[in-house]
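Trainee: With the input below, show me the fold.
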Amino acid sequence: MPTKNAVGRFGEDLASRYLTTEGLVILERNWRCGIGEIDIVAREGGTLVICEVKTRRGLGYGSPFESITYRKLTTLRKLAGAWLRSHEVHPSEVRIDFVSVLLDHGAQPQVEHLRGAA
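Mentor: The predicted structure follows:
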């Protein structure tokens, strides 16, 4: 059985490929600073997109989107600001998206993209 980290990494790989096929340009993955980590930083036109990826191996603990909390959104907003300050980038807009990856036994992985979650 794959480790939690391996499952998360696999989910982020699937999410990155999916976002690329949707026309987003991946700028960075797994960016870290003192307050946390951004799974994917991307650009869609003039918009900077901060993506949180949640991967689950089934629905026993609910859908991946159910893990979105007010606390997580607050942290992602702070992380977006930290990324912008560290890169001196000034996009016309900043958006926070969530990507859900469901790996159900034997089935094709299901990827869903929630734009503008915050």
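
Trainee: Please count neighbours and contacts with C-alpha atoms only from this point.
Mentor: Fine.

Trainee: so how far is His105 from the most centrally placed residue in the chain?
Mentor: Central residue check for the chain by Cα atoms, centre = their mean: the C-alpha nearest the mean position is that of Glu52, 2.4 Å away. Computed with Cα to Cα, to the nearest Å, the distance linking Glu52 and His105 is 23 Å.

Trainee: Could you do Arg29 as well?
Mentor: For Arg29, the distance to His105 (Cα to Cα) stands at 27 Å.

Trainee: Also this sequence, please, to line up against the first:
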Amino acid sequence: MADHNDLGKLGEDLAAKHVLSEGYKILERNWIYQKKELDIVATDGKSLVVVEVKSRSTDHFEHPADAITLSKIKFLCRATQGYVDAKDIQMEVRFDVISVIKRNGKFEIEHIEDAFIAPID
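Mentor: Next up is the predicted model:
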């Protein structure tokens, strides 16, 4: 497995531990929709929370959250609608982003709640 794949998997594992420590219940990890995936699908007791995880070995060039483009947001919204329909979810949906950045040999986690809203097509 390539180093960036290892970092991505580690980042997702750290993000999952983080949301569990915050009291979330993880419903799915790496849920596949049209050959792409939702990293973490969870609930905080009030909302369905879709978490996009971005991991980087540095934020020197770009903060990981800045890598979430409009096309990625649109995909996440479509995939989330697919999840909601497939699972018959009756909750409000929130989109969070968790950035995992390696600094000085340690991983820092930044959790941005309600990071974006679904765009109107």
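
Trainee: Can you mark which positions in stretch 63-78 of the first structure are buried?
Mentor: Residues Ser63, Pro64, Phe65, Thr75, Leu76, Arg77 are the ones in stretch 63-78 of the first structure that count as buried (16 or more other Cα atoms under 10 Å).

Trainee: mean distance, the helix or strand containing the fourth one to its aligned residues in the second structure?
Mentor: Here Thr75 of the first structure, judged by DSSP states H and E, is contained in helix 70-87. With both structures laid over each other, helix 70-87 of the first structure and its partner residues in the second structure are 0.9 Å apart on average (mean Cα distance after the TM-score superposition for the first structure).

Trainee: quick one on the thing from earlier: Arg29 and His105 of the first structure - which one has more neighbours?
Mentor: Of the pair Arg29 of the first structure and His105, Arg29 is the one with more neighbours under other Cα atoms under 10 Å, namely 16 against 9.

Trainee: need the contact list for that one.
Mentor: Contact analysis of Arg29 of the first structure by Cα atoms under 8 Å, 6 or more residues apart in numbering lists Ile38, Asp39, Ile40, Val41.

Trainee: ok, and those residues in the second structure?
Mentor: Compared against the second structure with both residues aligned by TM-score structural alignment, their matches' Cα atoms under 8 Å, these retain Ile38, Asp39, Ile40, Val41.

Trainee: can you pull the contacts of the third one?
Mentor: In this case it means Ile40 of the first structure. Counting by Cα under 8 Å, 6+ apart, the residues that Ile40 of the first structure touches are Glu12, Ser16, Ile26, Leu27, Glu28, Arg29, Asn30, Trp31, Ile50, Cys51, Glu52, Val53.
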